[in-house]
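>>> Take this sequence and fold it.
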Amino acid sequence: MQHFNTPLRSKVQGTQNLHTCLPKGMDFFILLSSTSAVIGNRGQSNYAAACAYQDAFARYRVSLGEKCVSLNLGMVTGVGIVAEQRQLGEALEAAGYQGIQESELLAMLDCFCDPTFGVASSFGSQIVTGLVTPQSVKSKGLEEIFWMRKPLFRNLHQIDQTKEDPTQKTEVTISYAALLNSVGSRQAAATIITQALIKKLSKTLSSPEENIDPNKPLESFGVDSLVAVEIRSWLSKEIKADVAVFDILASDSISALCLLAAGKSSCIQTIEDTK
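Okay, here's the model as predicted:
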């Protein structure tokens, strides 16, 4: 419970303290929220909730006639941990976080810190940055991200729409559930799952399939808890296997993980366990 409350206190109580202790009529009042409050964060629901509180508080504050803007920030490219850890940036992009440049962030701060900038409207009190569009995701050969299917984001599907290029190859959708339903051994099922997971990792990590060795653990490819949560969701959706995030991260190799997933898959009707 302590781990859950830590990010809540810093944002919820911190925001309340600033509002209460600072004088009225401030030249500016800026809350640094996160895109997680808008699209969610499967691995850090407490952080997403704390940021959503800041967004709501910004509306409350402007309703009192006080200045306040909540900035839903994604990743800022070129500086900080994203610049230092390339794989982290690639994983965030695959999860739907479109980066903004440091100069763009500084430009927003210049705007909202300007004393002549008036009190924002209710809707203008929240600025969402860096939401990637479905079209841009597909153009990179990535799968549509789970949050894009929610009605809240239906307008994003209207952005950047282009005519279908007849020369562009259409990706074939494979039903792994159907493939697994036809196998008769756990090892055969594991082979299918391994091939599928390598394709998934290739897209998620922006790495060629031939560079992903199934005999190595996921951590050797830079897979962290956020990517592990995405893999868990993919295993549940594609092969109907409920695999814990701990088991995904602790697995000795990709092959071992897929063998475990094969044993948990409800798609497999007949299994003659091979030893």
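>>> only C-alpha atoms for contact and neighbour calcs from this point on.
Will do.
>>> for the helix or strand hosting residue 234, packing partners?
Using DSSP states H and E, the element containing residue 234 is helix 225-238. The contact analysis (3 or more CA pairs under 8 Å, 6 or more residues apart in numbering; DSSP states H and E) places helix 225-238 against helix 245-250.
>>> Now do the buried residues in stretch 230-241.
Across stretch 230-241, burial judged by 16 or more other CA atoms under 10 Å covers 230, 231, 232, 233, 234, 235, 236, 238, 239, 240, 241.
>>> I'd like these as CSV, with distance to residue 214 appended.
Shown next, in CSV, are the buried residues of stretch 230-241 (distance: CA to CA, whole Å):
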residue, distance to residue 214
230, 18
231, 15
232, 17
233, 20
234, 17
235, 16
236, 20
238, 19
239, 18
240, 21
241, 19
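>>> one more to put side by side:
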Amino acid sequence: MKIEDWRTTIQPKAEGTWNLHHATLEAKIDLDNFIYFSSMSGTTRLAGQSNYACANTFLDAFAQYRQSLGLPATTIDLGAVRDAGYVARDEALLKRMKVTGSKGVTELEVHVSMGILSKSVVKPEPTKNTEETKFVDQNTPEQPGSRALWRNDRRMAVYHNSSTDASDGSGSGGDVLKAFLSNAKKDASVLKANGSVQLLAVEIGRKLFSFLLKPEDELDISVSLSSLGLDSLVGVEMRSWWRQTFGFDITVLEMLAWVHWRGWASMLPKEY
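Model (predicted):
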């Protein structure tokens, strides 16, 4: 990520909040509350968008800072609003949210929360944050095979350790790919054998189709990647899987630049 991308995302939230804070203090405005919208990404992270997650983490921390001064402050950590704005217009994104365990909120729920806040304004006394966060290790994941963004977060390990039935969702296709890569590590010439690129293209395609929520029987490695609706969000998921599976990294831009499946598969012989 370029520093310009980092600053472009963080500055409006961080500097805007900072300026409002000091402007109201200098003007001696006695606020009933100081409410601003943050995002769940500040707590749960958002793959590929660390600048956005960091900006929202700042907002959450700044609310605690104001409260420590005895000043009112409230952040509302929103998830995706599923019936308004960008998310509501993108059906494919809604499907990906569902499969990753993200339910989002409705516009009505946002308005209701604002109404509750407006009726429960209490100026805080200066205080230090003494809240504790605990895991309840008796619980297990509701959907062990889900692809929730926080599934691989180290803080979630206790849940995976308590479940003996969790599945990585790889299936027989994953076993085929693992066996092929294991042989390739022992003998790199395997990658140059007839049919190797075809096999890799099919296995990569199977994984991509799972992210796109498409049935495997529609897989056709002769079609162009752009025709499948591959976007940057799916690219982030593919990049993470690629790094874990093949042991080297590629950028989302590299993925989006490839026209056909064989472009992806042909990278393997260059790296092994």
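>>> TM-score, when you put one on top of the other?
Laid over one another, the chains give 0.76 as their TM-score (TM-score structural alignment, normalised by the length of the second structure), with 249 aligned residues with a CA RMSD of 3.4 Å.
>>> rewinding a little: so the helix holding residue 234 of the first structure corresponds to what in the second structure?
Mapped onto the second structure using TM-score structural alignment, helix 225-238 of the first structure spans residues 232-245.
>>> Contacts only, for residue 240 of the first structure.
With contacts defined as CA atoms under 8 Å, 6 or more residues apart in numbering, residue 240 of the first structure is in contact with 177, 264, 265, 266, 267.
>>> Run through the strands of the second structure in chain order.
Assigned by DSSP state E, the second structure shows strands spanning 35-39, 74-78.
>>> Of the ones you listed, which is nearest residue 154 of the second structure?
Closest to residue 154 of the second structure of the strands of the second structure, according to CA to CA: strand 35-39, at 20.6 Å.
>>> For that closest one, buried residues please.
Buried residues in strand 35-39 of the second structure, defined by neighbour count with 16+ other CA under 10 Å: 38, 39.
>>> Over in the first structure, find the residue span it aligns onto.
Under TM-score structural alignment, the match for strand 35-39 of the second structure is residues 30-34.
>>> ok, average deviation of that stretch from the second structure?
For stretch 30-34 of the first structure, the mean deviation from the second structure after alignment is 1.6 Å (mean CA distance after the TM-score superposition for the first structure).
>>> residue boundaries of the helices in the stretch 1-150 of the second structure?
For the stretch 1-150 of the second structure, helices defined by DSSP state H, counting those that start in this stretch occupy the ranges 3-26, 41-44, 50-68, 85-89, 91-99, 107-118.
>>> Residue 189 of the first structure -> the second structure?
Using TM-score structural alignment, the partner of residue 189 of the first structure in the second structure is residue 196.
>>> Could you report the separation of residue 144 of the second structure from residue 104 of the second structure?
Distance from residue 144 of the second structure to residue 104 of the second structure, counting by CA to CA, to the nearest Å: 20 Å.
>>> just residue 87 of the second structure next, same as before
Taken as CA to CA, the span from residue 87 of the second structure to residue 104 of the second structure is 10 Å.
>>> Name the residues contacting each of these two.
With CA under 8 Å, 6+ apart as the test, residue 87 of the second structure and residue 104 both reach 80, 81.
>>> Any idea which of the helices of the stretch 1-150 of the second structure gets closest to residue 156 of the second structure?
Minimum separation from residue 156 of the second structure across these (CA to CA) falls at helix 41-44, 10.8 Å.
>>> residues in contact with the closest one?
In contact with helix 41-44 of the second structure (CA under 8 Å, 6+ apart) are residues 52, 53, 54, 55, 56, 57, 60, 79, 149, 150.
>>> Spit out the contact partners of the first one.
The reference is to residue 52 of the second structure. By CA under 8 Å, 6+ apart, residue 52 of the second structure lies in contact with 9, 10, 41, 42, 46.
>>> if we can go back for a sec, the inter-axis angle of the helix holding residue 234 of the first structure versus helix 86-94?
Relative orientation of helix 225-238 of the first structure and helix 86-94, computed by axes from the mean of the first three to the mean of the last three CA atoms, to 10 degrees: 40 degrees.
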